[in-house]
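Student: can you look at this prediction? I've put the sequence above it.
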Amino acid sequence: MRGLNHPAIEGIDLVTVLAALGDPVRLGIVAELADGAEHPCVAFDFGITAASMSHHFRVLREAGLTRTRQEGRHRRLTLRRAELDRRFPGLLAPLLAAARDRATHRT
């Protein structure tokens, strides 16, 4: 199995990060990862196909928002929160608050 690309935090640009977070599914994934824990990819249920979920995971990883760890045949995700907060201070907090607000108004 080939290795996964995780861009160096210094190479991540704001436009790419915002484009990745502009999709509601990807913002929802990041909001769930904001608890700081490592999550198995199979734990996310957004009512879309596995192929679509894989696409969203890849976009987040390649944008530099997440780190994916291979564990046998399974993958586990974490949010690169500390690195992102250093690179773009104050960016994630309001976006995560908006995601929580959005999820609250859906229920």
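Tutor: Nice, I can see it.
Student: CA atoms for contacts and neighbours, from now on please.
Tutor: OK.
Student: distance of residue 64 from residue 51?
Tutor: Separation of residue 64 from residue 51 (Cα to Cα, to the nearest Å): 20 Å.
Student: any idea how far the residue most central in space within the chain is from residue 22?
Tutor: The centroid of the chain falls nearest to residue 30 when counting by Cα atoms, centre = their mean (4.0 Å). From residue 30 across to residue 22, the span is 11 Å (Cα to Cα).
Student: swap in residue 53?
Tutor: Taken as Cα to Cα, the span from residue 53 to residue 22 is 15 Å.
Student: so what's in contact with residue 30 and residue 22 at the same time?
Tutor: Listed as contacting both residue 30 and residue 22 by Cα atoms under 8 Å, 6 or more residues apart in numbering is no residue at all.
Student: hold the first one in mind and look at this next one:
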Amino acid sequence: MTAHAPAGAPARLEVIAVLHALADPVRLDLVRQLWDADAAIACGRFDAPVAKSTLSHHFKILRSAGVIATRREGGHAFNVLRTEALDAAFPGLLAAVLPAARP
């Protein structure tokens, strides 16, 4: 992981926290959407079968584990997958858990 972690990201990625975050089907789908988009996505733009408050909880778990980073622009929050940090800490993990995604 680089020395400059995004605000709110853990200083070091922990495998148990990352695996816990990815174990939930809703959170895994959120990660898949970010992977497929290959860009930041506004919170309200995700396709998720849960209420807004539940979605916020899922984002919090993903952020706490260091899987995603969230940046604020005005009144909007944009989420981005921390691909480089995850690949550096756990090579091949994203490709293994998202096999139907891009190569």
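Tutor: Now that the structure is in, tell me what you want to look at. This is a predicted model, so every value here is computed, not measured.
Student: which one of residue 53 and residue 22 of the first structure is surrounded by more residues?
Tutor: Shown here are residue 53 of the first structure and residue 22; by other Cα atoms under 10 Å, residue 53 has more neighbours (20 against 12).
Student: what's the match for the more buried one in the second structure?
Tutor: Aligned counterpart of residue 53 of the first structure in the second structure: residue 55 (TM-score structural alignment).
Student: so who does that match touch?
Tutor: Contacts of residue 55 of the second structure by Cα under 8 Å, 6+ apart are residue 48.
Student: what segments of the first structure are strands?
Tutor: For the first structure, the strands defined by DSSP state E cover 39-40, 66-71, 74-79.
Student: got TSV for the ones you listed, with mean neighbour count and distance to residue 7 of the first structure too?
Tutor: TSV is the format used below for the strands of the first structure (neighbours: other Cα atoms under 10 Å; distance: least, Cα to Cα, whole Å):
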stretch	mean neighbour count	distance to residue 7 of the first structure
strand 39-40	17	20
strand 66-71	17	9
strand 74-79	18	13
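Student: turn those strands into CSV, including distance to residue 15 of the first structure.
Tutor: Below are these laid out as CSV (distance: least, Cα to Cα, whole Å):
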stretch, distance to residue 15 of the first structure
strand 39-40, 26
strand 66-71, 16
strand 74-79, 18
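Student: which residues touch the closest residue to the residue nearest to the centre of the first structure other than its chain neighbours?
Tutor: Closest residue in space to residue 30 of the first structure, ignoring its immediate chain neighbours: residue 79 at 6.8 Å, by Cα to Cα, 6 or more residues apart in numbering. By Cα under 8 Å, 6+ apart, the residues touching residue 79 of the first structure are 30, 33-34, 36, 65-67.
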